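K.L.:
Give me coordinates for this.
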Amino acid sequence: MADQCCAGKSGATALNDPMWRRILWIALLINGAMFLVEIVAGVAADSRALQADALDFLGDSANYAISLTVAGMAIAWRARAAMLKAATMLAFGLWILGSTIWGFIDGSAPHAETMGMIGVVALAANVAVALMLYRYRTGDANMRSVWICSRNDAIGNLAVMGAALGVFGTGQGWPDLLVAAIMALLAIWGSAEVFRHARRDLTAA
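P.N.:
This next block holds a predicted model:
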């Protein structure tokens, strides 16, 4: 009960905090730029893990835009927005899973050096965003969904770097595909977590 009260106060404070909106705008710009960088690098390197991470950056950009739109609205509308974001996370996860399965069937030959370099840049971007959003992680479902996306992204970047090492060490593409599958499952799990929190907010509303 105490946690719920604290979460409610944190959410109310954040909604009236110009810093919250400023952080979301910064996160939106960072994610949009990283989408462009990673999608180009992912295609050039034939890395499904990088392409998956690029689409994740694109999805997060849309999520931050939604959060900016509903930040001043009633909690019911913020919860509905969180449900929409949960649905996009689920769709993203299922798309990656399908692409990964196709990669196992069709084969792939990713470029480990490109994966590693872009992975480091993406990790730095996501850690910076996650640190900025950390103070708002216990707000309403909408705020929590933003935090979960950023947290998952940082974990995903570590996995991409691990895949680059795996591809470099084995000379094969399966580490790249394995990481892409893990990222897909992480997105699916995150969507379920956001959806549960949003349902609780809607019930309370």
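K.L.:
Please count neighbours and contacts with C-alpha atoms only from this point.
P.N.:
OK.
K.L.:
Need the residues that contact the helix or strand that Ala14 is a member of.
P.N.:
For Ala14, the element it lies in under DSSP states H and E is helix 2-15. For helix 2-15, contacts defined as C-alpha atoms under 8 Å, 6 or more residues apart in numbering pick out Trp20, Ala71, Gly72, Tyr136, Thr138, Gly139, Asp140, Met143.
K.L.:
Go through it and flag the buried ones.
P.N.:
Ala7, Ser10, Gly11, Ala14, Leu15 (16 or more other C-alpha atoms under 10 Å).
K.L.:
Show me which pair in the contacts of helix 2-15 is furthest apart.
P.N.:
Gly72 and Thr138 (17.2 Å; C-alpha to C-alpha).
K.L.:
Give me the contacts around stretch 101-120.
P.N.:
Against stretch 101-120 from outside (C-alpha under 8 Å, 6+ apart): 38, 41-42, 45-48, 50, 157-158, 160-161, 164-165, 167-168, 172-174, 176-177.
K.L.:
for comparison, sequence B:
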Amino acid sequence: MGKSCCETPEPDPAGHNDRQWRLILWIALIANVAMFFVEIIAGIASDSRALQADALDFFGDAANYAVSLGVAGMALAWRARAALVKAATMLAFGIWVIGYAIYAVLAGSNPRPEMMGVVGTLALLVNVSVALMLFRYREGDANMRSVWICSRNDALANLAVLGAALGVFGTGHAWPDLVVAAIMASLAIWGSAEVFLHARRELAHG
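P.N.:
This is a model prediction of the structure:
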């Protein structure tokens, strides 16, 4: 009984097309679109590169969830191809964030830690909730795994944003905000590599 209570449930082989999977994706999609608007406005108002980068990450995730809903129920090869597209999106996001951080170093910035902290906490609550809902699907196909990795990376990025807010507040300088932007870029690039390799294996076996 202990094993049955503690063991992580195995994903349904047809889980990519079940109602619960689709419902979770719809909830995640709506939540990410809403947080994109919240964070992009707050990021511009607070002059925080980390918040703006996180806002674009929310936008990219919303697109990823939409793609996942679009290919749900299709053959494994099509879901793997969709995962490749999402891996490319994650990679592009990572490269963009690095470039934006470099621009901020050259142009200068003056982020407001109070707003960063409030919005970062809200974003963390949203992403942790989504990640918990997706946890049982983390070992599914490349398409499911890509959705889980995005959610996991987002929660980690939100913790980093909160750390940046504390750093900016404590030092009075913008460099913690820029360091977090670089960390978020690294997470995106790392996650894209994981999804790409998984999807390639599925296509090879397809």
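K.L.:
Which of the contacts of stretch 101-120 of the first structure fall in strands?
P.N.:
The strands in this structure, assigned by DSSP state E, contain none of the contacts of stretch 101-120 of the first structure.
K.L.:
What segments of the second structure are strands?
P.N.:
Going by DSSP E, the second structure shows no strands.
K.L.:
Tell me where it has helices.
P.N.:
For the second structure, the helices defined by DSSP state H occupy 2-6, 19-46, 49-71, 76-107, 113-134, 142-171, 175-205.
K.L.:
Adding mean neighbour count, write the ones you listed out as TSV.
P.N.:
Below are these laid out as TSV (neighbours: other C-alpha atoms under 10 Å):
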stretch	mean neighbour count
helix 2-6	7
helix 19-46	18
helix 49-71	23
helix 76-107	19
helix 113-134	20
helix 142-171	23
helix 175-205	21
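K.L.:
list the contacts for Ser46 of the second structure?
P.N.:
Ser46 of the second structure sits in contact with Asn110, Pro111, Arg112, Pro113, Met115, Met116, where contact means C-alpha under 8 Å, 6+ apart.
K.L.:
Pick out the residue closest to the middle of the first structure.
P.N.:
Nearest to the geometric centre of the first structure sits Cys149, at 3.5 Å (C-alpha atoms, centre = their mean).
K.L.:
Quickly note the distance from that residue to Gly59 of the first structure.
P.N.:
9 Å (C-alpha to C-alpha, to the nearest Å).
K.L.:
same thing with Ala65 of the first structure?
P.N.:
Counting by C-alpha to C-alpha, the gap from Ala65 of the first structure to Gly59 of the first structure is 10 Å.
K.L.:
average distance between stretch 146-153 of the first structure and the second structure?
P.N.:
Compared with the second structure after fitting, stretch 146-153 of the first structure deviates on average by 0.0 Å (mean C-alpha distance after the TM-score superposition for the first structure).
K.L.:
whoops, stretch 48-58 of the first structure was the one
P.N.:
Stretch 48-58 of the first structure sits 0.2 Å off on average (mean C-alpha distance after the TM-score superposition for the first structure).
K.L.:
ok, residues contacting that stretch?
P.N.:
31-32, 34-39, 41-43, 92, 96, 99-100, 103, 110, 115, 119, 153, 156-157, 160, 176-177, 179-180, 183.
K.L.:
Could you pull up the residues touching the residue nearest to the centre of the first structure?
P.N.:
Contacts of Cys149 of the first structure (C-alpha under 8 Å, 6+ apart): Asp60, Gly190.
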